[in-house]
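> Following is a predicted model, sequence given first.
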Amino acid sequence: MSARIKVVSIEGLWTPEDLATFLGIPEKTLRDWRFKSYGPAWIRMGKHVRYAPETVRAWIDQLSHDGAA
């Protein structure tokens, strides 16, 4: 009998603090961006704001493509 192993990688949602650390910017900048409808898409969960890492990475990729054009 052979054993089957399935590895699942789940990356949770980022807090504004997580994203600020990832981007190397102050959390206040993220608040300003949300108010100005700029920056990566965010999700409101009750009173909490969260960011999906794949959405953040796609936003960064878009910025780099826009700058190359």
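Alright, I've got the coordinates.
> okay, CA-based contacts and neighbour counts for the rest of this
Noted.
> for this protein, which helix is longest?
Ranked by residue count and defined by DSSP state H, the top helix of the chain is helix 53-68.
> Report the buried residues of it.
Neighbour counts using 16 or more other C-alpha atoms under 10 Å place 53, 56 of helix 53-68 among the buried residues.
> Presented hereafter is structure B, for comparison with structure A:
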Amino acid sequence: MKQQKMKVLESSNKNITSTSLEKFNRHLDFAALEAILPPVVTPVKLSELSGIPLSTLSEWRGSGDGPAFLKVGRRVMYSREAVLKCLREHMHMATNEYAGEA
């Protein structure tokens, strides 16, 4: 009985890990993102295409941590180059790589 439970748990963990990695890889495929990003994109469209929540984009604009943006009147827009540059600059291999950035 105990062995059966362990097999189910192992199987469940593998499924969760695979799904998480697929989702993670889809969001970090810069070539694909670069291909589908228009030259200028709104926060809503950027969120849809990249998977970055609108609230995160808003926080980044307020703190200056995200991509450079253009504001015309009340409209916010991002250039494709600014978005890709920002995402590449925020790539880390370990948590200690960005610990001193605060």
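Sure thing, it's come through. All values reported here derive from a predicted model rather than from experimental measurement.
> picking up where we left off before, touching the longest helix of structure 1 from outside, list them.
Contacts to helix 53-68 of structure 1, defined as C-alpha atoms under 8 Å, 6 or more residues apart in numbering, come from residues 11, 12, 13, 14, 39, 40, 41.
> Farthest-apart pair in those, please.
When those are compared pair by pair using C-alpha to C-alpha, the two farthest from each other are 11 and 39, 20.2 Å apart.
> what about the two, which has more around it?
Neighbours around residue 11 of structure 1 and residue 39, counted as other C-alpha atoms under 10 Å, are more numerous at residue 39. The numbers are 17 against 9.
> counterpart of residue 66 of structure 2 in structure 1?
Residue correspondence, TM-score structural alignment: residue 66 of structure 2 in this structure matches residue 39 in structure 1.
> in terms of contact, does that match touch residue 29 like I think?
No. The pair residue 39 of structure 1 and residue 29 fails to qualify as a contact (C-alpha atoms under 8 Å) at a distance of 9.7 Å.
> mind listing the helices for structure 2?
When assigned using DSSP H, the helices of structure 2 occupy the ranges 2-27, 30-36, 43-50, 54-63, 80-89.
> Tell me which of these sits most buried.
helix 43-50 (a mean of 16; mean count of other C-alpha atoms under 10 Å).
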